[in-house]
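> predicted coordinates and the sequence they were generated for:
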Amino acid sequence: MEEPALSVDRLPTYKELLARTDAPRGSSWGLWGPEDQLGTLNLLTDERTARAAAGVRTGSVYPLGLPLHEPGGAIVWRTKPTHHILHVGHEAHDMRPTEADEPDSGFVDRDDYLDGLYLQGSSQWDGLTHIRHPEHGNYNGVPDADIHGGEGSRLGVDQWAKRGIVGRGILIDVQAALAALGRPFDPSSNYGITARDLDDTLEYQGVEVETGDILLLRTGWMGNFYARDDAYREAVLGFGHDDVSQHAPGLAVDRSSVEWLWDHHVAAVASDTIGVEQSPAPDPAQTFSLHQQWLPLIGMPLGEYWWLDDLGSACAADRQYTFLFVSVPLNVRGGVGSPPQAVAIR
């Protein structure tokens, strides 16, 4: 007897995704239709967003992004942006903008622009086109030719910007929970956060994940990064420093991490680290990448380099770890990534 096709009426388990023969194993392709460009953001229904908004208690707002020029240097070609402030209206410049005018020179107004702004150079969303699966290509089978910055481009972050990313957020404060549970955890290491760690943290916090939640994973990596000196930060964000370079905790590089996120049916996940998954992987010969599973196969947005310490302090103070999460990525046609422009409203 032929098995029924997978359907959003009953979200399949990850094991069922791995058993697919009509699409790449472990993928959600086609689940929301052959033309889908949103992936797991489809789980952010109006009803779930309304419930999240109704849960706001104090109205306090916690911004989750770093300044656009920080932290800088994580990937050598991603230079820091240069901010130009122009003065307009000086008679000597015939109404043309210049950066040379002095404040008392009689200019009429200011304008500004950024040079060298890498959309994934600071706090960021990784879009669905950021990672191409080496065998299966892009999410939902979108051809490479359809991914560009021109009119009709597909899978760009502009698809997210047109709807916004708004729903119930959960802070999963792994650093605080494991410390309270007496388990060793070093935020400057490449500790692999297991499914058990996630479950124990949620139990400690008294929270259960619901379909469509946005998870914010706090490891303390970013707070540790800013607490250290310039030499340490330069080494962490550079290459060729084997003692500290690119070491960050994150979800264990194992299929069980993909299974946990999918089976909890979360809409998106972000962290205060360089890559959500542990870096580097424990095995130098490891070829399995969580990014290659989450982005092109599952279609799940990933957030990196987020500032979660202030939110973590507030959540710990009143033991309330859920909030209304709001993010509106830049409306860049065909964009591969975007600053998150995200806030948590408690």
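The structure has been received and is ready for your questions.

> please count neighbours and contacts with C-alpha atoms only from this point.
Will do.

> enumerate every residue touching the residue positioned nearest the centre of the chain.
The chain has G303 as the residue nearest its centroid, 0.8 Å off, counting by Cα atoms, centre = their mean. By Cα atoms under 8 Å, 6 or more residues apart in numbering, G303 lies in contact with 123-126, 269-271, 275-276, 340.

> against that first model, consider the following:
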Amino acid sequence: MSDEELPAVFEAVSNWGRWGADDERGTVNLITQEVTARAAAEIREGAVVGFGSIDLSGSLASAEPQTRHVMLKDGEDVGAGYASATDFVGIDYHGVHTSHFDALCHVFYDGRMYNDRPAGLVRSTGAEANTIEAFRDGIATRGVLLDIPSLRGTAFVEPLSPIVPEELDAALAAQGTDIREGDALFIYVGRSAHRAAVAGEFVDGALQVAGLDASCLPWLHAKGIAVLGSDGANDALPRRGGAERVPVHVGAIVYMGMPLLDNAALDALADACRERSRWNFFTAITPLAISGGTGSPVNPLAIF
């Protein structure tokens, strides 16, 4: 999809005002109590798969700040009686290292953020609207995973071959599952297999990771997806051309009000789905309620 086509697409998928002028939850409003109650019926075995990850090693070899893990107290020299260990973790979670949940104040377009609020409400002291605190009650809904490498017959999706809407429909048909309004949709691209094959994801300082083409935005809107996630960045990077670097982030977060889960660790979840030939499950995502925060590290759960 070209840059010239994007403004019309953004306008077509906009949810500004749909849930009122004061709304800060966006598509999570689609997850009603009834949707959550129905989703609980997906729990049949009680098997739980966590799909969050934080890279503490710097093994992704990116140019962004590494996660910092410092032991403040350890157990190497403790004596008799009570003792404890404590540590400090500092995370630049908006990037490629950490599974994280984007708040609706994370992305701007033409100086605006979700629900037509000015970008200036995100100040040097923190955000004053659309913050991660809007999701303090968590996300509890039906999850669906689409296995695009299996659909393509490959180990991973190539970054320069973005996923298009027809493939989303084809994956649903091949897996024998469906989408229901209020679902959380997880797109598996086989990122770890790609990383192993190319020995690094950064070429000349640019991240190369598979994801969706912007043409998928109307599909996501029409299906009533509440949350979108991937083991990649959701956007296909780098784009083949154009100035709009992350159109899926812009269309989803700014216009639809759809929070995104980036860098999910989906290998184990994809394996669990393949073993069961079952691609839907109950999912729970519980971001930290960081005051003024633009997102949060997360360890989402899938429960079969």
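Alright, I've got the coordinates. None of the values given here were measured: they were computed from a predicted structure.

> buried among the contacts of G303 of structure 1? Make that a ChimeraX selection.
Selection of buried members from the contacts of G303 of structure 1 for ChimeraX, criterion 16 or more other Cα atoms under 10 Å:
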select :123,124,125,126,269,270,271,275,276,340
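
> show me the contacts of G303 of structure 1 that map onto strands.
Judged by DSSP state E, the subset of those located in strands is 124-126, 269-271.

> identify, from those, the entry nearest to R20 of structure 1.
Of all these, R20 of structure 1 sits closest to V269, with 24.3 Å by Cα to Cα.

> who's in contact with the closest one?
214-217, 276, 300-303.

> what does it align to in structure 2?
Counting by TM-score structural alignment, V269 of structure 1 lines up with L228 in structure 2.

> now do the SS call for the counterpart of N224 of structure 1 in structure 2.
Mapped onto structure 2 by TM-score structural alignment, N224 of structure 1 lines up with H194. Three-state assignment for H194 of structure 2 (DSSP: H, G, I helix; E, B strand; the rest coil): helix.

> so can I have JSON lines of the ones in strands among the contacts of G303 of structure 1 showing distance to D283 of structure 1?
As requested, these are arranged in JSON lines below (distance: Cα to Cα, whole Å):
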{"residue": "Q124", "distance to D283 of structure 1": "27"}
{"residue": "W125", "distance to D283 of structure 1": "26"}
{"residue": "D126", "distance to D283 of structure 1": "24"}
{"residue": "V269", "distance to D283 of structure 1": "24"}
{"residue": "A270", "distance to D283 of structure 1": "24"}
{"residue": "S271", "distance to D283 of structure 1": "22"}
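
> so which of those residues would you say is closest to A50 of structure 1?
Nearest member of those to A50 of structure 1, counting by Cα to Cα, is V269, at 20.0 Å.

> and the strands in structure 1?
Counting by DSSP E, the strands of structure 1 are 61-63, 82-88, 109-115, 124-126, 165-173, 192-193, 214-218, 250-251, 268-271, 302-304, 322-327, 337-338, 342-345.

> nearest to D199 of structure 1, of the ones you listed?
strand 165-173 (9.6 Å).

> give me the mean distance between the closest one and structure 2.
Mean deviation of strand 165-173 of structure 1 relative to structure 2 after superposition (mean Cα distance after the TM-score superposition for structure 1): 0.4 Å.

> residue range for that strand in structure 2?
Using TM-score structural alignment, strand 165-173 of structure 1 pairs with 139-147 in structure 2.

> contacts for the matching stretch?
Taking Cα under 8 Å, 6+ apart as the rule, stretch 139-147 of structure 2 contacts 28, 31, 35-36, 38-40, 42, 168, 171-172, 175, 179, 182-189, 270, 273, 279-286, 302.

> buried set for it?
By 16+ other Cα under 10 Å, the buried positions in stretch 139-147 of structure 2 come out as 139-147.

> swap in stretch 197-209 of structure 2?
201-202, 207-209.

> just tell me what P296 of structure 1 corresponds to in structure 2.
In structure 2, P296 of structure 1 lands on V254 (TM-score structural alignment).

> what's the neighbour count on that match?
Neighbourhood size, V254 of structure 2 [other Cα atoms under 10 Å]: 28.

> residue contacts, the nearest residue to it once chain neighbours are set aside?
Leaving aside its chain neighbours, V254 of structure 2 sits nearest to Y114 (4.4 Å; criterion: Cα to Cα, 6 or more residues apart in numbering). Counting by Cα under 8 Å, 6+ apart, Y114 of structure 2 makes contact with 16, 24, 26, 104-105, 108, 130, 253-257.

> among the contacts of stretch 139-147 of structure 2, name the buried ones.
28, 31, 35-36, 39-40, 42, 168, 171-172, 175, 179, 182-189, 270, 273, 279-286, 302.

> contacting residues around stretch 192-209 of structure 1?
With Cα under 8 Å, 6+ apart, stretch 192-209 of structure 1 has contacts from 170, 172-174, 177-178, 249-253, 256-257, 260, 264, 266, 277-278, 319-321.

> one more time with 6 Å, if that's ok
174, 177, 249-252, 278 (Cα atoms under 6 Å, 6 or more residues apart in numbering).

> name the nearest of the ones in strands among the contacts of G303 of structure 1 relative to Y191 of structure 1.
Distances from Y191 of structure 1 to those, taken by Cα to Cα, are shortest for S271, at 13.8 Å.

> any idea how far the residue lying closest to the closest one once chain neighbours are set aside is from N42 of structure 1?
Nearest residue to S271 of structure 1, sequence neighbours excluded (Cα to Cα, 6+ apart): L217, at 4.5 Å. Relative to N42 of structure 1, L217 of structure 1 is positioned 21 Å away (criterion: Cα to Cα, to the nearest Å).

> what ranges do the helices span in structure 2?
6-13, 33-40, 148-152, 165-175, 191-198, 217-223, 247-249, 267-276 (DSSP state H).

> just name the most buried of these.
helix 247-249 (a mean of 24; mean count of other Cα atoms under 10 Å).

> which helices and strands does that one pack with?
Contacting helix 247-249 of structure 2 under the criterion 3 or more Cα pairs under 6 Å, 6 or more residues apart in numbering; DSSP states H and E is no other helix or strand.

> to what extent does that helix diverge from structure 1 after superposition?
Per aligned residue, helix 247-249 of structure 2 averages 1.7 Å (mean Cα distance after the TM-score superposition for structure 1).

> touching that helix from outside, list them.
Contacts of helix 247-249 of structure 2 (Cα under 6 Å, 6+ apart): 214, 235.

> next one: that helix to chain centre, how far?
Distance, stretch centre to chain centre, for helix 247-249 of structure 2: 12 Å (Cα atoms, centre = their mean, to the nearest Å).
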